[in-house]
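1. just coords:
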């Protein structure tokens, strides 16, 4: 019987781990003492049923853990004072990753498996341009976890070559792998992701005698139903955090177009579906019978409004759903309502390694672990986030968390998921656009000024190549 590629990969991994564990045990028990040489690579390959290349991969891991040293043309020697030797790597993380991927539990699990490697974390800035500046100035950062906007900023700044090329994990969602790949090279190992979805209070819909949201909803229907859910001085029908770069771009993506240059080399959105999408967002956030005009500082504020029953529906991500996992609120999720096309925004996190890191082997050990079946299943069991590994993301789990009944929704809407770059703007252009849209959505400028400022300030920020017609 032929062995499938997936089964063959699992068999290879099992044999490789058996070799690593056995050698590690012999070293730590003293059976292989400091100064002793391991059997030759060919002998190990025959003993464990591996190729020489696979054996070298396993030996590289022991080198990263400080258990052996490679002596060219001589062999692999057990290091002295093995038990006292530790490699410490520095990992840059976002402040929300403890919630989003159970970071402490992941690192504890990693260090139990690899006791000679220690991981210390530092918080990286939330602003992509500030992050890139500090990244280039930090010689002590070995690896970091970034979102796709950070990745785009690094690409546009010409910094991708400073990252270590990675091998795509077998079984990771193709959308994510492609999202962190440039010129055929993977620079960020995807770890978790989420589409932006509509989250709603089931009890509010039941009490109002309204049907729950479905994939056919337009924003007009969402607004109509939301007004029926609004109760004066009690709750509003719908809300999202307007300031979030992971929320408002949804409307623009749903236009089915992107920012592009006309024959005169100008970005002109007048009379285009893009302008209608911008209007649609304006209509929603300025509807006093639907949307609360509150001073909110984060998506977490929106989550608290939802948990306390102050709003019936919110635009959110699976990561933000982690704020609901300890609550008793009855809720579910559905695809976002749409403008012209049922599209949604993709939020994704990936791990990268500094090519110049002096602890590169240990850093690679950590990144490989974070995309392993063990780590990805830990994310699946301990959070409501979606792991990047398909087998973990779609695995059935039993836990005490308050998961939405429609958790598997992401599987059905994968074709509708897009990254920010689909809008065809550089990160700097995205910032310019946001400044203009803030003024327009605050009613500080009118539509004519909106279009004029986009022509003047965004035209030179359009990404060259791949633009879709706006008309």
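-> Structure received. These figures come from a predicted structure and were not determined experimentally.
2. From here on, just use CA atoms for contacts and neighbour counts.
-> Fine.
3. Any idea which residue is closest to the centre of this structure?
-> Nearest residue to the geometric centre of the chain (Cα atoms, centre = their mean): residue 348, 1.9 Å.
4. which parts of the helix or strand containing it are buried?
-> Counting by DSSP states H and E, the element that carries residue 348 is strand 344-353. Of the residues in strand 344-353, 344-353 count as buried by neighbour count, 16 or more other Cα atoms under 10 Å.
5. How about stretch 99-117?
-> For stretch 99-117, burial by neighbour count (16+ other Cα under 10 Å) applies to 99-103, 106-107, 109-110, 114, 116-117.
6. Mind listing what's buried along stretch 72-81?
-> By neighbour count with 16+ other Cα under 10 Å, stretch 72-81 contains the buried residues 76-80.
7. max-length helix in this protein?
-> The residue-count maximum for a helix in the chain (DSSP state H) belongs to helix 5-29.
8. which is the next helix or strand following it?
-> Counting by DSSP H and E, the element after helix 5-29 in chain order, helix or strand, is helix 41-48.
9. Run the angle between the helix or strand just after that following helix and helix 41-48 for me.
-> Sequence order places helix 52-64 as the next helix or strand after helix 41-48, per DSSP H and E. Here helix 52-64 runs at an angle of 100 degrees relative to helix 41-48 (axes from the mean of the first three to the mean of the last three Cα atoms, to 10 degrees).
10. this is the other structure I want to compare:
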């Protein structure tokens, strides 16, 4: 004889039934205006009595998800309860992703979800991440910021996500801690070389291509220097999204032990840093200018004061209104083509009161990201022959 459940178990069964149907409605399994399965079917599915099923359905009625139609059944309401989700991200991410457009896209798919974007406090990407900066229901972080979050032991603030086999492991593993995936990759953004086509055409020079080494870049940059305020090349050296390119191209890792550090003084690691230094100190190609941020360099490029610079795919979004004629090419290399790849991920704040809806948006952003990746997969692979290489 089956034992009757305790009061606590009974309440848990009702809650689990209501939540299962609630999650299915959020996921779109039961569209607005459609009817849920008959109560008899729900009894068989959940193994509960008719009384228990009706209590679970009544909970959904009170929450505004369904309405009972006498003699017909339980209909999903046309207008779902409105939910407001906040998404925290850097100002740069806000601009690069054109988040106002992202908000409209989300609203088109999920009209009951209202999205508000919050700017993180930190003005510098990858620095000063704290609990206050992750105040939204969702957070958008790149792999540099996530690395710092991990170093600050703040990853416990994020809700673990289910595994996603649709993305390559080298993209998801950098957003995982102790086997738990905490962010869903949504954007892949390689570092590329940007150049002013008019400058090359006027100087009678061939445009950059994937075969360029850094020596080729410097030689062309010297030829593009006009002595009247136009320089051939520059980039924001202080950026964590720029200078590590030379470490990656050295194909060596920076070790913390004293012995390894001494050994690295004569290694290719130092060769990469020396190359970076030599480029920046070349007054025939690079201006003597300490930029405050990437925007300073971008402004010079847009004003025609630079012929070449470095930028990421995401960063190109800020150039949509540019009046200059420019194009992009793979970054120059030392011995073999390698570039820096920035991955943007979306995660759920563990303290969010709307985790189901937040998870829905994370899955949606991940799905959109996979579609974008598929659309230019060949070009991504062309620029990133070693996608697994990241910041050391």
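-> Everything's here; your move. Nothing here was measured: the structure is a model prediction, and the numbers come from that model.
11. Any idea what the TM-score is?
-> After superposition, the two chains reach a TM-score of 0.78 (TM-score structural alignment, normalised by the length of structure 2), with 347 aligned residues with a Cα RMSD of 3.2 Å.
12. before we move on, the earlier item: out of the buried residues of stretch 99-117 of structure 1, which sit inside helices?
-> Members of the buried residues of stretch 99-117 of structure 1 lying in helices (criterion: DSSP H): 99-101, 103, 106-107, 109-110.
13. tell me which of those is nearest to residue 309 of structure 1?
-> Nearest to residue 309 of structure 1 among these is residue 99, at 22.1 Å by Cα to Cα.
14. For the closest one, what is the corresponding residue in structure 2?
-> By TM-score structural alignment, residue 99 of structure 1 lines up with residue 95 in structure 2.
15. tell me which of the ones in helices among the buried residues of stretch 99-117 of structure 1 is nearest to residue 225 of structure 1?
-> Within those, the smallest distance to residue 225 of structure 1 is 30.9 Å, found for residue 100 (Cα to Cα).
16. can you give me the helices for the stretch 51-200 of structure 1?
-> All helices of the stretch 51-200 of structure 1, identified by DSSP state H, counting those that start in this stretch, fall at 52-64, 97-101, 103-113, 128-137, 148-156, 174-179.
17. Looking at the ones you listed, which is nearest to residue 289 of structure 1?
-> Checking the helices of the stretch 51-200 of structure 1 against residue 289 of structure 1 by Cα to Cα gives helix 97-101 as the closest, at 32.9 Å.
18. Can you say which of the helices of the stretch 51-200 of structure 1 is nearest to residue 283 of structure 1?
-> If we rank these by Cα to Cα, the stretch that ends up nearest is helix 148-156, at 27.4 Å.
19. Just list what the closest one packs against, helices and strands only.
-> helix 128-137, strand 344-353, helix 427-441 (3 or more Cα pairs under 8 Å, 6 or more residues apart in numbering; DSSP states H and E).
20. The next helix or strand after the second one aligns to what range in structure 2?
-> Same thing as strand 344-353 of structure 1. Scanning forward in sequence from strand 344-353 of structure 1 by DSSP H and E, the next helix or strand is helix 360-370. Aligned using TM-score structural alignment, helix 360-370 of structure 1 spans residues 355-365 in structure 2.
21. which parts of the matching stretch are buried?
-> Residues 355-359, 361-363, 365 are the ones in stretch 355-365 of structure 2 that count as buried (16+ other Cα under 10 Å).
22. between those residues, which is closest to residue 331 of structure 2?
-> Looking across the buried residues of stretch 355-365 of structure 2 and measuring by Cα to Cα, the closest to residue 331 of structure 2 is residue 365, at 28.3 Å.
23. Could you find the closest non-adjacent residue to that closest one?
-> residue 186 (5.9 Å; Cα to Cα, 6 or more residues apart in numbering).
24. Sounds good, over and out.
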